[in-house]
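> here is a sequence with its predicted model. Questions after.
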Amino acid sequence: MGLYVLLGRGWPWREVWGLAVHRYRGSQHVGLRNIIGTLALTVALHRQPSIGHAWEEDRSDRLLETIRNGAHLHRTVAQNRWCVTLADLQQFKRLVFQAVRKGVIKPTERDQFLASDTRVGPSVYTVVDQFVKPMTRAAGNVSWALMKHPEGLLCDVFITHAWAEGIYEFVDKVTQSWPRGATAAYVCFLSYPQNLDISDLIQSPRESPFARALGSSRLVIAVPNHVCSIYSYIWCVYEAFLAFIWDKRIRAAKSPVVGWLSMLRVSCTAFATLGACILILMSQATYYGFTADFVHLVRQIRLVSIILSALCGVCIMVFFALGKHAWISCQIAILVFAVVVEMFVAADLCLNGATDPPVICVLLLSILACGAVEGDRRQSEETCRQTQELRRGFAGTVGASEKIHAFSSSPSDLQNILAEIEGHASVNAVDKVVDTLLALGLSGKELRRVTEHVGPLGNVSVWSKALFVASSGLICFQCFQVYRYRILIDTSTLHYILLGVALLEAILWPVIFLLLPVERKTFAARCLPLLLLLSPGFVGLWGCFPYDATAHFGVIPVILLITLLGPARIAQIPVLGPAAVRLVFARRPWRTKGSGTSFEATTVPMPGV
């Protein structure tokens, strides 16, 4: 069955039920398909990523067909237009890969990279010295950005990084974090003319090409690496400082997570368990008949699977709360959770049949939710790695001269930047801004205001796919329940109003959620446990009209309202607001003080272009 899913052929219902009822001897073939599918996905998860062959436009003679006057070009093209596109970055990665294969880029004493490695690659230092400088020198001492686009491209994304990361790692992280609708990005080692002396352009940090590009951007992407914190470099600190005083949004870049393969592997495991349980139960029913003893046995299996599912769910939540996403125990708990959940679904199918809509809803939700939980684990694992990379070697940046830990290859640059930062009214908040980015994975005016009101919240750059899938399915299921048990029984006006509200909520919830910025998605997802208030109806303890009215005129509208307001507005509600936000993010609700730091930036004009 896993192989069927891999090939996109869907779920072989006819084969499963045919084997279960009439041809039990063919069950080993179904099990073999599941094993092949799971093994194929496991191999795909652990293989080295492929970079691919060079394209026609990647040939060096195509890149160097026009020799330009680099000095003249960089004096006439606006500095905030020295930018490259995402396609340029991906082409650059292919070119570097080909240069490594041909021996043009070689390991050095400082950078002992492996030529066979396609995940990290040579460092930016090595690539600049052995590849960018020779290529751009042959093109007329122009930067890579203006070699590709001599007229320039207006910057709308600014990339801040430390040059210590591997080039493949860098391009992959930028690609993964590239904002929707963005056109061009300022990448210093590609935007700066490496063979020209333009030191006069950076004598004043505020008037440097870096500052001008950052002033034009709408987003700053901070790219962490496995070597050191980017905020141990003074230019990265200065870029964070400018992003703060100009109210620019900062996002920490993440590595691409091959989450869908891992999610599909868990779903294949769930499919395998479901198929095996159905085959075993139906074969026993075919042989012994649907006796009272058999029904009692199936009900016992269903009860045991419910208990085991709850225990596995608690274990998974504990692992997630402790940040132990990479532990093998957490991965095993998720696989066991998928197995026992499908045991429950198989028992439910045998008792109620495959035509009962609630059973089908539970079946689909279980498959999707099991895969989504694994997706959450992989995403959280990457977030923990990202935070560790940003913190590695970071011990504060500015504040007072005796506490400076950032460095620069140019002593004059260090002095000029420190003079400007330390002379600014917001100097004491710069470290706090960096701390916010390290803790939350994002930094922006709204998030800083939330942190000021409620204190630290943990990383808000990820949201739970499992909660979103489960909530969307439950809201749609609740809508169906209204139609089935209200409209089909009593076609009163009140019931039609209830159905209209239920349909509207089922449509609005996923649309609103998916259009939110990521930090609001995280907040909205953490509010979804409010749906547990409706659990009595899902297990059949309470299902009358007052229950449906409570769900669609009370619980679900409250969740939608909280989602629309966001954490910043809710935190401004006196007394209860900050406590509610802290509670949603699993923090101690009642505190005597906020974060204690004001994040109001002093208005500073951006440099002219």
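Arrived safely, thanks for sending.

> make it CA atoms for all contacts and neighbour counts henceforth
Noted.

> and the strands in this structure?
157-160, 185-187, 219-222, 249-252, 442-443 (DSSP state E).

> can you put those strands in TSV and add distance to Asn141?
Listed next are these as TSV, based on distance: least, CA to CA, whole Å:
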stretch	distance to Asn141
strand 157-160	23
strand 185-187	17
strand 219-222	28
strand 249-252	32
strand 442-443	37
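
> okay, pairing it with this:
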Amino acid sequence: MASDNDSERGERRHTERAISLHESVSPDRWCVNWADLKYLKQEVRQAIKNGEITPPDDGSDDFLGTAENYGPSIYTVTDQHIKPITQRAGKMSWALMRHPEGLDCDVFISHAWQEGIFEFLSKVLHSRPRHARHAWCCMLANPQHLDIAAMLQSPRHSPFAVALEASTTVLVVPNRLCSVYTRLWCAYEAYLAQEQGKIILIARASNWRRVCNAMWYMALAAFVGSALAVLLDFQGWTRYVNLGVTCVAAIAGVGSMVTAKNTLRVALNFIGEVMCWYLVVEWDTVGGLYSRHPSPFLDYVAAVTQRAWIVCLAATFFLLEVDRINSEVTGWEAQQLARGYTGSIVHATCSRPEDDEAIRREIGGTVEAVDYAIQVLMSAGMSTPTLREVAARGVCIHQAANPAIALPMLLLGPFLMLTFVTLIFDSIYLRDSNPEWFARLLPLRATTVLQRVIMLLKIRCSPRDERCYIYLVIQKCATVYLAFITPAMVKCQLNGYLSYDSTSTWFLIPPIAYSTMLAFVMLGFRRTANLPCGLYLLQMFLARGFRTLFMTTTGCGAPPNEDSESDSESEIGTDTS
């Protein structure tokens, strides 16, 4: 009897200390860091291995068949792992068990509890916002052994609401079973995020395995192209064959960027890679710029530099394949987020009737605004005040949060470095051998370098939605730029040299292109929309595929699916590594 009394007194002391701890630390500081989530992942794996976490007897979570990729549900992990651990530690939440002093809240995680723990953790860890250090997650933040219901009596003053207000970003974690927005508490979190102008992001798992697979078949394409160049001998027709190969590569690149058909994009990227590596081996060096300089060293410089440009173009086709994979996976996450969602939070459910009544009373007449914020999130992959405003003005923002990176990386990375190297050679060799063109080219090339550096800094300093806009602007402007520069490349191939007569104007194309890019980059989303015909410009920048490119402004709904193939869950999968 004495032992039982001692045990009860010990339990009460634990409860009192846990209550005191949670009262002394503000709810928005009941956070964990990313290392904590990695630790939890390891601990859960070990607990499953040791038989400490098993499928519930009621059959609600038979996770053994999917333990590697998905794992037990959040419900199961909470009941069989988090509760026992925090019970022994003193009944505080898992977050305050790890950090009794609390942590500042950067990210608020919104999820449905039905997802597998590994599915959840892999998506959160992969999608954590840049510079964010700590996250608030209800299963880890709330004290599972205390009276949580008492904390939720007033939704506006609940730990959820306090933490979300303190955060800068809301990270929504989709799952394969149902939309998080079929749960009323998640809908309420969307309401708060919309009211407070928060950035809402969709979490997704890493796709590095699929990218690695892409590296293999793109490497095969490089081998095929190089082998064709070695095996085929066109003798005097080499220059004309190279011209044809260049045109095929250009068509493949443009086609890959403007089509939404998944299989066609794979084929075009493969063909483009083959063509580029054929040119790397078989390229006939174009002369002209340093032709008046006596040094034979410059002939080697021209040969190496021109092949370096082609290698960069070959790398672009690999990046286009990465873009395709990212687009595919992002689309799948959006499908998961929409699974079972009727289009309105009116139909969301809650397990406690009193919570249901309180939440609906607080949301009141803003249901349509919340529904619209969720619609923007599902369409764009992100919901921000700017995106919601632009979408409300009629611009289709489908997958705006998933910009193509191929051409931006090409222009702001290797092309920038090659231009800088060219500037150095110009300043050393061109001044004496060709002073007229030195005076023309050097300022313009230096200007394009400066413009690209400014764009890089702008990307670095901009919020996430503006960064996506910048990538989309560069992608579209670069496509037009390459379309204009291709005829000059064709002419060079035919002549065997670059024209430097007094009537040549090709050298004006790069500065004009980069000036246009920089102008729209500096304007940003909102100011571009406010330009005359600005909405149509935004529609062009955000367009995905032929249909979207030529459609009139239609709002934030996704355009019709251009690919007859449907992605299955097994094709996309979840990378939990």
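Right, received. Where do you want to start? Remember, it's a predicted structure, so these values are computed and weren't measured experimentally.

> overlay the chains and give the TM-score.
Overlay of the two chains. TM-score (TM-score structural alignment, normalised by the length of the second structure): 0.80; 507 aligned residues with a CA RMSD of 3.1 Å.

> nearest to Ser472 of the first structure, of the strands of the first structure?
When the strands of the first structure are compared by CA to CA, strand 442-443 sits nearest Ser472 of the first structure, at 26.3 Å.

> check the mean deviation of that closest one from the second structure.
With mean CA distance after the TM-score superposition for the first structure, strand 442-443 of the first structure departs from the second structure by a mean of 0.8 Å once superposed.

> quick one: that strand aligns where in the second structure?
Using TM-score structural alignment, strand 442-443 of the first structure corresponds to residues 382-383 of the second structure.

> list of residues touching that stretch?
199-202, 373-374, 376-377, 400-401, 465 (CA atoms under 8 Å, 6 or more residues apart in numbering).

> the same query, at a cut-off of 10 Å, please.
170-172, 190, 193-194, 197-203, 372-377, 388, 397-402, 464-465 (CA atoms under 10 Å, 6 or more residues apart in numbering).

> go on, stretch 7-27 of the second structure?
1-6, 29-30, 87-93, 96-97, 100-105, 136, 141-143, 145-147, 157-163, 166.

> put the buried members of those residues into a PyMOL selection.
Typed into PyMOL, the line below selects the buried ones among the contacts of stretch 7-27 of the second structure, using 16 or more other CA atoms under 10 Å:
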select buried, resi 29+30+87+90+91+92+93+96+97+100+101+102+103+104+105+136+141+142+143+145+146+158+159+160+161+162+163+166
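
> in helices, which of the contacts of stretch 7-27 of the second structure fall?
2-6, 87-89, 96-97, 141, 159-163, 166 (DSSP state H).

> what is the longest helix along the second structure packed up against?
Determined from DSSP H, the single longest helix within the second structure is helix 297-338. Helices and strands touching helix 297-338 of the second structure, by 3 or more CA pairs under 10 Å, 6 or more residues apart in numbering; DSSP states H and E, are strand 199-202, helix 208-231, helix 238-258, helix 262-282, helix 367-380, helix 406-412, helix 414-425, helix 569-572.

> can you rerun that using 6 Å?
Counting contacts by 3 or more CA pairs under 6 Å, 6 or more residues apart in numbering; DSSP states H and E, helix 297-338 of the second structure packs against helix 262-282, helix 406-412.

> out of those, the one nearest Thr554 of the second structure is which?
Closest among those, using CA to CA: helix 262-282, at 23.5 Å.

> and the helices in the stretch 451-600 of the first structure?
465-482, 493-515, 518-526, 535-538, 545-550, 556-571, 576-584 (DSSP state H, counting those that start in this stretch).

> next, format these as CSV and append distance to Val298 of the first structure and mean neighbour count.
Output for these, formatted as CSV (distance: least, CA to CA, whole Å; neighbours: other CA atoms under 10 Å):
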stretch, distance to Val298 of the first structure, mean neighbour count
helix 465-482, 25, 20
helix 493-515, 34, 16
helix 518-526, 35, 22
helix 535-538, 20, 14
helix 545-550, 30, 15
helix 556-571, 34, 18
helix 576-584, 39, 20
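
> can you tell which of these is closest to Ile159 of the first structure?
helix 518-526 (19.0 Å).

> run through who's touching that closest one.
460-461, 463, 563, 566, 584 (CA atoms under 6 Å, 6 or more residues apart in numbering).

> switch to 7 Å and redo it
By CA atoms under 7 Å, 6 or more residues apart in numbering, the surrounding residues in contact with helix 518-526 of the first structure are 460-464, 467-468, 513, 563, 566-567, 584-585.

> same question for stretch 540-548 of the first structure.
536-537.

> distance from it to the middle of the chain?
37 Å (CA atoms, centre = their mean, to the nearest Å).

> and the helix or strand Arg12 of the second structure falls within, how far out from the chain middle?
Using DSSP states H and E, Arg12 of the second structure maps to helix 2-24. In terms of CA atoms, centre = their mean, the centre of helix 2-24 of the second structure is set 46 Å apart from its chain centre.

> go on, stretch 65-74 of the second structure?
With CA atoms, centre = their mean, you get 25 Å for stretch 65-74 of the second structure.

> quick one: end-to-end distance for that stretch.
16 Å (CA to CA, to the nearest Å).

> try stretch 455-464 of the first structure
Terminal-residue distance, stretch 455-464 of the first structure (CA to CA): 22 Å.

> same thing with stretch 545-558 of the first structure?
Counting by CA to CA, the terminal residues of stretch 545-558 of the first structure are separated by 19 Å.

> quick check, distance from it to the centre of its chain.
The mean C-alpha position of stretch 545-558 of the first structure is separated from the chain mean by 32 Å, CA atoms, centre = their mean.
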